[in-house]
Structures are given as C-alpha cells and as structure tokens.
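In: For reference, the sequence and a predicted model appear below.
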Amino acid sequence: MANRGEVAAGASGHAHAHTSPDSDRRWLTGALAVIVVFMLGEITVGVLAGSLALLSDAAHMLTDSASIVLALWAIRLAARPAAGRMTYGWKRVEILSAQANGVTLLVLAAWLAYEAIRRLVHPPEVTGALVLITALCGIVVNLAATWMISRANRSSLNVEGAFQHILNDLFAFIATAVAGVVIVTTGFARADAIATLVVVVLMIKAGVGLVRASSRIFLEAAPLDLDPAAIGREMATQDSVLEVHDLHIWEITSGSPALSAHVLVPPDSDCHAVRADLNRLLTTSHNIEHSTLQVDHAQSGAGAHCDHPHGPSHRADHR
C-alpha cells in the first residue's frame, strides 16, 4: 500500500475568515453591552405590565447574552495554536458553541410554546401601552445589535449562532409590537400569546438549522457545497492518475474544509508532480486548502486498483 515517504500535505494557508478575531470580539462585545442593558429594563416592564411576550423576549435576550458570551469564549479558545494532543488546536470549540446555541433556542421555544398555549386558554390582563412602547424600543436595540454582529465573520458557525439568537429576538419584538397595537386598539389580550407562538416557530427553525449544521461537522460529513463523488471523478481524470480511493472530505471547523485521499499513478510517473497538480486543482477549483494526498505507483501486473479500498474508487477508465 503506502510508502510513508510519499505522504505529503497540500497547499498551506489558513485564512478563511473575512474579519480578524479581534474585530469579531469588538463587534460581539458591543452587541452584548447593548442587549444586557435593555434586557434589565425589559424584565422590569414585563413584570409591571404582566406581559408574557415581554418576559419571553427578556428570556430570549438572556439566552442572546449567553450565546454572545459563549461565542466570545469560543473565539478566544479557538485562537490557541495546535499543540500536544490537540493536533487541530481548539477550532472545534466554535462548533460546540454553535450547537449549544441551537439547543438553547429549541429548549426555550418549547417552554415559551407551553406558556403561550396556557395563556391562550386563560388570558391574563396585559397592559398594551407598556408592551407596545417597550417592544418599539426593543426593535431599535436589536437592530443595532444585529447590525453589530453582522459586521463580524458570519461564515463562522459560532458567530452565526449568536447572530441567529439576536435576529430571532428582533423578530420577537416586531411580533410583540404588533400584539401591543392589537391590545391597545381592541383589548384582545390573547394577541400577546399569539405573538409568542409566532416567535416560537422562528426559534425552532433557527435552532434546528444550527443543530443540523454543527452535527454535520461533528459527524465529519462533507460540506454541503462539496460533492465527494464529483471531486473524486475530477481527480481521476487528471494526467497520470489511474485511481483515487480512500477519499475523505470533512470540515475542521466551519469554513475550513479538509481532504485526504490515496492516489495511484503509473510506475513511470512523477509522484511529486501529480501531487502538486492535484493540490492546485483542489485549491483553485474547490477552495480546499488543507489536503493530504498519498501518491503511490501502481504495482506492476496488479492493475491500477487497490485491493482493499475504503469507500468507492474513482478510476481513469470511468470518466
């Protein structure tokens, strides 16, 4: 099988983010400060007004604050260099943060759905004017926080998790403002609970998306925009390539795809040149900058095949 001397890493380069970690931290910290100040005021008004929508918004803003703190911690930890047993560094911590944000959205959605249904059956008295004024202020605050986080690197699933929390809170305040208008103009108290259910649907959608995306990375599935079968066939059509197998594509963290493969070439081919050509193809055509290719000469008389490939084989005669 492999000659260890033929194992080489692909193209180097680790710049995947559009902004620096320091810049991301500044934007996230600014959003955190705005949200915490407003959340404390909203809790006070929600209790005085007897509004579940406002209290649910405040609870959501608490998870927003926690999600940003978690994202900031993950950014700091992920910046540590690879060392010792942590051969990839701590980059996967960002995915843990994203998954935690998704799970908290789903748990909070379940609790709010229960409370909203209970209030639909037995609607309490709600002070519509306080609900409306607070919700309008909340829209302004969340617009500012959403803009701040949008300036950070949203290609990071970690930052995207915090962004989804804030974005859903913005939707929540819009729904709450509508409920406040309805209560003030018609006295229909159930509008408060209905607004909460609208927010619950949005929270479930965002939470499921985050959990699904982070789970794909933990399961080391290929990124959605990269088709392993198509890439394997494309590699097999390159000059001097007889077969590609043991092809694996995964993500170290969001936006950092990696690839490894075993490549067989004719006995008289230059393994180093083939490896360089394949690395160039992977980098330029598929933005895969982390690749490890094991290139070996096919054994004479054995054909251009590996006896025990792991996964499908891609061969030059199957173009």
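Out: Cool, got the structure. The shown structure was predicted, so the numbers you read here are calculated from the model rather than taken from an experiment. Numbering: from 1, shown residues only.
In: all contacts plus neighbour counts: C-alpha atoms, from now on.
Out: OK.
In: Contact partners for the most centrally placed residue in the chain?
Out: The centre of the chain sits closest to L157, judged by CA atoms, centre = their mean, with a distance of 2.5 Å. Neighbouring residues of L157 by CA atoms under 8 Å, 6 or more residues apart in numbering: 94-95, 98, 210, 214, 254.
In: second one coming, line it up with the first:
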Amino acid sequence: MGHVHGDTSNRTRVMVAASLTGGFMVAEALGGWWTGSLALLADAGHMLTDTVALGLAWYAFSLSGRAPSTRLSYGFDRVKTLVAFVNGLSVFLIGFFILFEAAKRVVDPQPVLGGPMLVVAGLGLLVNVASFFVLSGGAQNLNMRGAVLHVLGDLLGSVAALAAAGIIMLTGWTPIDPILSALVAVLLFRSAWALTRESGHLLLEGAPASLDGDKVAADLKAHVPGVGDIHHMHLWSLDGARHMATLHVHLREGAEPGTVIAGVKQRLRTRHGIEHATVEPEYGLCADGGCACAVAVAPREAA
C-alpha cells in the first residue's frame, strides 16, 4: 500500500534528523554554558526534547508498518496521531520554560560571550536547516508535521541566537538574548496549538478539515447512479492522511446493491481521498430504525 512506502521513507528521514539534532545538542549545551547565552541553552534544551520527539515519531512510523490484528483492526497508524498530539503539547512546555527563563534574564541580565556564541549558533543553524529539509521532503501527515514543528523551533532558535550574538558583539546589549528567545517561544505557540488541536480532533474521531459530510453526501447522490439518499455517515482519519468513512445508502428502486456500493467506494476514493469505506445498502426504512428514507422507493421483492 502507498502509505506503507511513504512511512518507510518518513521513518528514514526522521532518523536522520534525530541523529543530526541529538549529535549537535551536546555541543550547543556546552556552548551555552560557556558563553552564558540563554538562547543557546534554550535551543539545546529544545534540541534535547526534539531528539526524544523525533525518536517517538520514528517509533510511530515503525509501528505503523505492523500488520493489523484482531484487537487492532486498523493496525498502528493511530499511534502517529497520538505522537503528534504529544509533540504539540511538548512544544508548549518548552515555550513556557523559555519564557520563564527569559523573564529572569531580563530582570537580572547575565554576561554573554558574543563571539563564541556566534560560532555555535551558526553551526547550529546549519544542522537545523539540514534536518528541516530532510523532513520537509517526506510524505506529510500529522506525525511528520509534529517532527517538522520541533525542528522548525530549533531552526528559529538558532536564528535568534545568531541575531542575538551579532547584536551583543556590536552593542554589548545582553538583554537581546532573552528577548529574542522569548520571541521564538511565542512564534512557536501558534503552530503548536494548530498541531495539538488537529491531532486531538482526530483522536476524538472528528472529521478531517478537508471533508464536509453534507458535501460528500450531496456529491455521491449527484454522481453515483442508484443512490437515493445518504445518512448515518461518519468520517474520520487515522493520521491526517488516511481517511475513513462509514455510511448508509438508500437505493433507488431497481438499483443493484453491488454496483452502487462499488460506485460509492470509487467516488469516495477518487474524488474525496477516502481510501477505506464501509457502505451499508438499504431499501425503504433504515435498518437501524428512527430514520425513514428521504426518497420514495419501494422495498425490493424477494427473488
């Protein structure tokens, strides 16, 4: 299946990014301690959590390749959404920590070595840019978006540290270090909120933002012969990329159930990107009760 191949590529990309991030994290932490830079220390702390987050993302992609079981009939794809949710929350925690440390540094400025800070920040920027492009080339789903968000935070942190180092070298004004660190944290909150909200929505079996149930139903009635009415439709997604649906289809008189079901599934797949659908055909009243057919049809006579 296509998503398996995509997950294999994503797993490799995430592992490369995790290796780059984790490898440079130690150097940046030492550089931050040596120079006294909060921007470097914050970025190193972010890199530490990012290495863990990328490791979780890699593990989620590894699990998603496992075959479904009787207890997990969709396999482990939902793990990717769960990891995306956790990654979104972790970015919030990192941001609040940076804001707290920045407030302390503004009140009580600390000496910062601008020259060495500039060198370390520059190297960090190169590493983060490399990781960002490695991840950006992968197939996008919520898990990859979470991984990219973490690396983007590192990249912005390196840019802030680089800018702070330059200003400190030119003016000697050290408060710019915590101020830019706080700015990066605030910028990350918006992306973290979007990721957390969307992944949480999918964990609650909410419909993907790209799908509108009423519009999907209207499209099926208009383009699939034999469809009289659509109801009991449920739309959801495993990971933001693999969409699912269940629905009841009232058949028009004389319609062949097998033909209509095949037509509905093909339309859902090609027009709406829903690769897995369970379609229940009905004549007359809904089998679940409480829902009469909106189209005048006659019960099919027994053969």
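Out: Yep, that arrived. None of the values given here were measured: they were computed from a predicted structure.
In: so what corresponds to the residue nearest to the centre of the first structure in the second structure?
Out: Alignment note (TM-score structural alignment): L157 of the first structure maps to L142 of the second structure.
In: What of I231 of the first structure?
Out: I231 of the first structure maps onto V216 in the second structure, by TM-score structural alignment.
In: Can I have the buried ones of the contacts of L157 of the first structure as a PyMOL selection?
Out: The PyMOL selection below is limited to those of the contacts of L157 of the first structure classed as buried (16 or more other CA atoms under 10 Å):
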select buried, resi 94+95+98+210+214+254
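In: so how many other residues sit close to G84 of the first structure?
Out: Residues lying near G84 of the first structure (other CA atoms under 10 Å) number 8.
In: An error on my part: the question was meant for T284 of the first structure.
Out: T284 of the first structure: 10 surrounding residues under other CA under 10 Å.
In: before we move on, back to that, the match of L157 of the first structure and A194 of the second structure, how far apart?
Out: Distance from L142 of the second structure to A194 of the second structure, counting by CA to CA, to the nearest Å: 11 Å.
In: what does L54 of the second structure give?
Out: Remark: distance between L54 of the second structure and A194 of the second structure (CA to CA) = 19 Å.
In: which one of these two has more residues nearby?
Out: The neighbour comparison of L54 of the second structure against A194 (other CA under 10 Å) goes to L54, with 32 against 12.
In: That one pairs with which position in the first structure?
Out: Under the alignment (TM-score structural alignment), L54 of the second structure pairs with I68 in the first structure.
In: Please verify my assumption that that match contacts L32.
Out: Yes: using CA atoms under 8 Å, I68 of the first structure is in contact with L32, at 6.5 Å.
In: Translate L118 of the second structure into the numbering of the first structure.
Out: Aligned by TM-score structural alignment, L118 of the second structure pairs with L132 of the first structure.
In: Spell out the residue ranges of the strands in the stretch 51-200 of the first structure.
Out: Applying DSSP state E, counting those that start in this stretch to the stretch 51-200 of the first structure gives no strands.
In: quick check: stretch 63-75 of the second structure aligns to which part of the first structure?
Out: Per the alignment by TM-score structural alignment, stretch 63-75 of the second structure matches residues 77-89 in the first structure.
In: How about residues contacting that stretch?
Out: 21, 90-94, 252.
In: out of the residues you listed, which one sits closest to G187 of the first structure?
Out: Checking the contacts of stretch 77-89 of the first structure against G187 of the first structure by CA to CA gives E94 as the nearest, at 45.8 Å.
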